[in-house]
Every structure is written in C-alpha cells, then in structure tokens.
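**Q** take a look and give me a structure for this.
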Amino acid sequence: MSWRNIVMAVVGAWFMISAWALNPMHSSAYTTTAIILGLFILAGSLWALRTTEGMIWRYYLLALMGLYMGLTPFFYHFERFVGALWITMLMGVVVLAAGLWQIFAIRHASGQHEQSGHHHVA
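**A** The predicted structure follows:
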C-alpha cells in the first residue's frame, strides 16, 4: 500500500466532484470528462492499493490520465476561470507525479531485489 495511491484516489474522487463544483462554463463535455476520468483515476488507484504485484502499466496509465487532467482547462477553454484552471492543473500534476513516482519506486525496488541475489521464478 502506498500513500501515493491514496492521494491519486482522493484526486480522482475530487475530479468527479469538480464536474459540478468547478465547471464555471457549464460544459457538458467537461462534466462528462471529469466524471469518467475521475472514476478511472479513482478505480485505478484503488485497484493499485489492492494488488501490489506487477502491472506497472497501470501507473503509466494513471500518469497519462494526470497529464490529460492537467490539460483539460485548455481542451475545454476555461483558462479565464483562474480558480478552476489552477486547481485542475495542480491536481493533474499531482496524479502525473504520483504515477511517475510509483513507476520509479517499483523499478528501483525491483532493481534492488535483483541486486541482492534473490530471483523470483514464475
């Protein structure tokens, strides 16, 4: 279990809520994206909390979703709504950074595991 997964789960839940709280232009495209992307981030990070073995690909996917989240203000043209712009971009960066950090942590841990002489045969 990693605190980074918990942070990503909270951000995913928040992004779903932002569909109503931070949708200053009342865009149905933003609402749909926030709900679906938030749900995927929430589900992916909760899934990562349950299973700690393998599947590094899910962190690449979560990082990609964080990048997309950070860019949504520009995709849906609400740059002039400064609060929504910065909060959404910041939360996107948090998910992107947490996903990449998890990838680094897993790769670093597996490198140390291999250096210690322990090998796991599947």
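
**Q** C-alpha from now on. contacts and neighbour counts both.
**A** Fine.

**Q** contact partners of stretch 87-96?
**A** Residues from elsewhere that reach stretch 87-96 (C-alpha atoms under 8 Å, 6 or more residues apart in numbering): 7-8, 11, 15, 62-73.

**Q** again with stretch 55-63
**A** Contacts of stretch 55-63 from elsewhere in the structure, counted by C-alpha under 8 Å, 6+ apart, are 41, 44-45, 48, 95-100, 102-103, 106.

**Q** if we can go back for a sec, separate out the buried members of the contacts of stretch 87-96.
**A** The neighbour count (16 or more other C-alpha atoms under 10 Å) marks 7-8, 11, 15, 62-73 as buried among the contacts of stretch 87-96.

**Q** could you also give me the structure for this next sequence, so I can compare it with the first?
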Amino acid sequence: MTWRNWTMAVMGAWFALSAWVLNPMHSSPYFWTAIILGGLVLIGSLWELVDNVFRPSVYYLEALFGLYLGLSPFVYSFTRHGWATAITTILGAAIFVGGLWQARTKNSQAERTPDHPNHRVAS
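**A** Below you'll find the predicted structure:
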C-alpha cells in the first residue's frame, strides 16, 4: 500500500509544481487550482503514509481532486496546448483512479494493523 501512497504524493507534488511549469496561458484560476489541489493530494498521501488508521474518506477526496485536476484543461480552456493538456489530463486521471483504488482496497486495514495475524515483527 505504501508504494501507492508515494506515487500519489509524487503526482500531488507535480501538480503543485505544474502551476509554474504547465501554465501556458498564465491563468490565475489554473495556477491556484494546481497549487491547492496538488498540495492537498500531497498532504493526504503523506498523512496516510504516517498514520496507522485507514481512512477511505481521504482517498475519496484525493480521487475527487484528481478528477477536477484532470478536467481542468477543459474548464480553463487551454486544450490548444496539447502537451499541457495531455500531461494534466493523464495525471489527473491517474490520481482519480489511484484514490479510488486506495479507498476500495479490501485488505488496506489488515495490511497496516500491527496485530494482524500475518504481521511479523523483525527480530
């Protein structure tokens, strides 16, 4: 489960940085959307990495943020910039799918609970 959290954290960090890298039309709404939602995805992923309690609501929020980020090229009308549209849409969709995958994982709680029967302590 942690590799998915790390992947989501990297994608969230990328969106926060993309406000400067992928803002071809210099749109203030896209700038703040990328910073805020990318930062929230990053914070949510890092929070779940250090927290021992499985909270599917955090992942559903990340999925919602990913959906919005993936649709942002169409919302902010910069589809004529093909490379920026492709990267933003693909990574937004990846965050959306990753958030749903994390939230719907059946063994998430069991994988992270130290008193789980399959949990082994290193000697």
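
**Q** give me the TM-score for this pair.
**A** Here the superposed chains carry a TM-score of 0.85, computed using TM-score structural alignment, normalised by the length of the first structure; 112 aligned residues with a C-alpha RMSD of 2.0 Å.

**Q** any idea which element Leu37 of the second structure lies in?
**A** helix 28-50 (DSSP states H and E).

**Q** list the superposition-based mean deviation of the helix or strand that comes right after that helix with respect to the first structure.
**A** For helix 28-50 of the second structure, the succeeding helix or strand toward the C-terminus, using DSSP H and E, is helix 56-75. Following superposition, helix 56-75 of the second structure is found to deviate from the first structure by 0.5 Å on average (mean C-alpha distance after the TM-score superposition for the first structure).

**Q** and stretch 47-63 of the second structure, how far apart are its ends?
**A** The first and last residues of stretch 47-63 of the second structure sit 15 Å apart, counting by C-alpha to C-alpha, to the nearest Å.

**Q** report the distance from it to the chain centre.
**A** Mean-position distance between stretch 47-63 of the second structure and its chain equals 11 Å (C-alpha atoms, centre = their mean, to the nearest Å).

**Q** what of stretch 50-70 of the second structure?
**A** When C-alpha coordinates are averaged (C-alpha atoms, centre = their mean), stretch 50-70 of the second structure and its chain have centres 7 Å apart.

**Q** pull up the aligned stretch in the first structure for that stretch.
**A** Under TM-score structural alignment, the match for stretch 50-70 of the second structure in the first structure covers residues 50-70.

**Q** which one of the buried ones among the contacts of stretch 87-96 of the first structure sits closest to Thr31 of the first structure?
**A** Lowest distance from Thr31 of the first structure to these (C-alpha to C-alpha) belongs to Phe15, with 9.6 Å.

**Q** counterpart of the closest one in the second structure?
**A** In the second structure, the residue equivalent to Phe15 of the first structure is Phe15, according to TM-score structural alignment.
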